[in-house]
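1. Need a 3D model of the following:
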Amino acid sequence: MKARNAGIDWLRGLAILLVIVHHLALPFRLPLRPSLLGHWGPRRLLNAISFNGYEAVFIFFVISGFLIATRIVERDGELARVRLRRFYAARAWRILPLLAPVLAVLALFAACGVPGFAPEPGQQSIGGLLASALSFTFNWYEGRTGWAPAGWDVLWSLSIEEAFYLGFPLLCLWLPRRLLVGVLLAWALALNPLRSLVPASDEVWWEKAYLPGMAAIAWGVLAALLGRRWHPTRREARLLAVLGAICILLPLGWGDLVHRHLATSNMYLLCVGSCAILLACHAHPPAPRRGLGWLARMGALSYELYLSHMFVVLGTVAAYRALLGDRQDWTFVVYVPVVLACYRLAGPLARLTAYLTARLRT
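-> Predicted coordinates for the structure are as follows:
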């Protein structure tokens, strides 16, 4: 088994951490600022930690495109030689063993009327939620019916990824290399124009449309192709990593200033920054660091964390409100325990799905 790349896992760990904190922040409305922590904590830092879950998903998209394209090249030699049966089988074995039981639990909670999991009567149905999740049209379903229950809502990004990977290997086989690169480049550069095609008033579809998310995946694929041809020196890789970190931190911490002075370039900065870090880490994998081992582990468990964390988040929010009602003073104390609980849940889930996958394959 190929050794994990600590740098890529750190980036993935940061992204899933931002997603978890964001989803915990939303039910508390203004979770950190009105709490006791907000009296002395820097507002910009608290906002950056609390409200960048959506942006973190786009970092995931870039990482996904980079890793998938890299693996195709490593296994098959080049994208044009991708073996469809093996590719689709690998995606199914990676996605379905955890997705299926998670959907079963979601459906059970919804049927029992658990808040945060049960759809609004007349708006959505359990059958509709399940069918759209399994057909990777969940974001389309939300666009037609409105926001899904919070426990289900994370499934929109999975639909975008898997819809992309249904068609991507076919493009690799059908299009000449230069034309494929041209299509991917045009798609990547069109990220913002594609978002602007949807009226901002249609908030659900504006956030969760297929093509902008796929454009971020295209950025990752292009970075993987560049990494095959360009091998930066260690010094160049360090500079790339620093540049990438700056590009990511700017929209996360100073998104308002970026928007004011650099127009609507936030998502481009996120994609470019993610690509730069991925190229640097791929060329010269950093050595694991003891103080960042937990973050790398979160990156390695990012899929399990992503699908399961809302069970912990919604349970914690319900418990907090049962004890303290709408008081905001002490909301900050739940963040570290929630992240730790999500982490503790993801590990056994990963081992269980690995065991089930191995049994099913034999």
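
2. okay, CA-based contacts and neighbour counts for the rest of this
-> Will do.

3. Skipping adjacent residues, who's closest to Leu194 in space?
-> In space, and not counting its chain neighbours, Leu194 is closest to Pro212: 5.7 Å by C-alpha to C-alpha, 6 or more residues apart in numbering.

4. got the contact list for the one you found?
-> 190-192, 194-195 (C-alpha atoms under 8 Å, 6 or more residues apart in numbering).

5. Serialize these to CSV and add fields for distance to Leu269, neighbour count and secondary structure.
-> Formatted as CSV, the contacts of Pro212 follow (distance: C-alpha to C-alpha, whole Å; neighbours: other C-alpha atoms under 10 Å; DSSP: H, G, I helix; E, B strand; the rest coil):
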residue, distance to Leu269, neighbour count, secondary structure
Ala190, 14, 17, coil
Leu191, 11, 22, helix
Asn192, 12, 16, helix
Leu194, 16, 18, helix
Arg195, 15, 19, helix
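
6. To check against the first, give me the structure of this:
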Amino acid sequence: MDAVTNDHAMRRNTGIDLLRGLSILLVVLHHIGLRMPLRKTALLDVFPRTLLSALNFNGYEAVFIFFVISGFLIAGNALRRSGSLSNIDLRAFYARRFSRIAPCLLLLVAVLSVLHLAGAPDYTIDRAGQSLPRAIVAALGFHLNWYEGMTGYLPGNWDVLWSLSIEEVFYLGFPIVCLLTRRSWILVPMLVLLALSLPWTHAALAGNEIWQEKAYLPGMAAIATGVLGALIVQRWCSVSRGIAWALGMTGALGLYLVMFEGKLLWQTMHDGYMLVLTAAALCLVLASVWTTGVTPRRGLGWLRSWGRLSYEIYLTHMFVVYGTVRIFKAMGGDMSLGFLWYVPALALCWLLGHLVERYVSTPAERWLRARWVGTPTAMLAVAAE
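-> As a prediction, the model looks like this:
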């Protein structure tokens, strides 16, 4: 969620953008659904409960899809720049990550701090053992997930930063590990072990529900899965169309099972269902890369735009969710008509993300990279990480 150095790399991958769009949409639907569940609206008379629940309650799983995509894109772009992960330029790598992450993060933390100090409902940190200074340190120090695991949930706009903590801690250590190992026969088994550890690391934390969901190792296992995908694509830059389509169908089936048959998977596999999720995401990513040039079904441009704005929407969507719910309640809160509020809420989430991307993240990223990395500004317009 970085600019690239050749024509092929500079083209955004449509399939990956669609997958990111679906993931961020599920996250937003989840946070709306926790407050206005679709299964409690009049839509239950028209659509099956399983469909409405799938739309509302797969936000956590969607974040793990993001982890896989992030690992794939960042490792893939590093491979294209350096030819090998053992040749990563540490300074440039960290400069790119800071340029992409920091501007929006700093702005969000500043806005949330002002809202807390103003005593704004939904934004005040008032749980015992928590404080604004400590939340700021946790957010900027990439351990907000740990902080919540130890003290409880923070207000929603702070809470979304748990996944960023996992992602950025991984990328702080990842290039150093690559430079220290130097050989793929050392690095790859480490990544495989980490990727396959997901069910066990997730299950081992069952004593603390918040920490189980937000601990470092399960999320890093999903990111490692994406890194392995980038190494696979480097090794096999193309496969037959049949293999690519088979991977796509396998990934789609896996995603369907997780979203619609989650209870069945849990009964049969317990925490192993998370491995089905990351494997399915990887299959879809690989299929997207190996079927580049295939024209997607028309009418999905809106979902691609959600994918392109996924980072900005992720950081800002709770402002819209809280505002929508408060207006909904002020106007009577008829839950049977709650589904009608989803359309304006989704539109406003996209619009806010678009405005932040246009006026904050992209200009700031261009400015920072031009000074620290020397990346031409024209190339930054197509950044894919």
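
7. Kindly provide the TM-score of these chains.
-> TM-score of the superposed chains, computed with TM-score structural alignment, normalised by the length of the first structure, equals 0.96; 358 aligned residues with a C-alpha RMSD of 1.4 Å.

8. Can you give me the neighbour number for Ser70 of the second structure?
-> 23 (other C-alpha atoms under 10 Å).

9. The alignment partner in the first structure of it: helix or strand, and which one exactly?
-> Using TM-score structural alignment, the equivalent of Ser70 of the second structure in the first structure is Ser64. Here Ser64 of the first structure, judged by DSSP states H and E, is contained in helix 53-76.

10. What of Arg326 of the second structure?
-> For Arg326 of the second structure, the host element (DSSP H and E) is helix 310-330.

11. which residues in the first structure does that helix align to?
-> Helix 310-330 of the second structure lines up with residues 302-322 of the first structure when matched by TM-score structural alignment.

12. What does the residue nearest to Leu194 of the first structure correspond to in the second structure?
-> Mapped onto the second structure by TM-score structural alignment, Pro212 of the first structure lines up with Pro218.

13. go on, Leu24 of the first structure?
-> Aligning on TM-score structural alignment places Leu24 of the first structure opposite Ile32 in the second structure.

14. give the contact list for that match.
-> Ile32 of the second structure is in contact with 56, 321, 342, counting by C-alpha under 8 Å, 6+ apart.

15. Show me what the first one aligns to in the first structure.
-> By that I understand Asn56 of the second structure. With TM-score structural alignment as the criterion, Asn56 of the second structure lines up with Ser50 in the first structure.

16. For that match, which non-adjacent residue is spatially closest?
-> In space, Ser50 of the first structure is closest to His22, 4.9 Å off (C-alpha to C-alpha, 6+ apart).

17. do Pro97 of the first structure as well
-> Thr353 (5.7 Å).

18. quick one: the one you found and Leu98 touch, right?
-> Yes - taking C-alpha atoms under 8 Å as the definition, Thr353 of the first structure is a contact partner of Leu98 at 6.0 Å.

19. what is in contact with the two at once?
-> Counting by C-alpha under 8 Å, 6+ apart, nothing touches both Thr353 of the first structure and Leu98.

20. Pull the number of nearby residues for Ala330 of the second structure.
-> For Ala330 of the second structure, the number of neighbouring residues by other C-alpha under 10 Å comes to 9.

21. I should have written Ser274 of the first structure there, sorry.
-> 32.

22. In the second structure, what sits opposite it in the alignment?
-> Ser274 of the first structure maps onto Ala281 in the second structure, by TM-score structural alignment.
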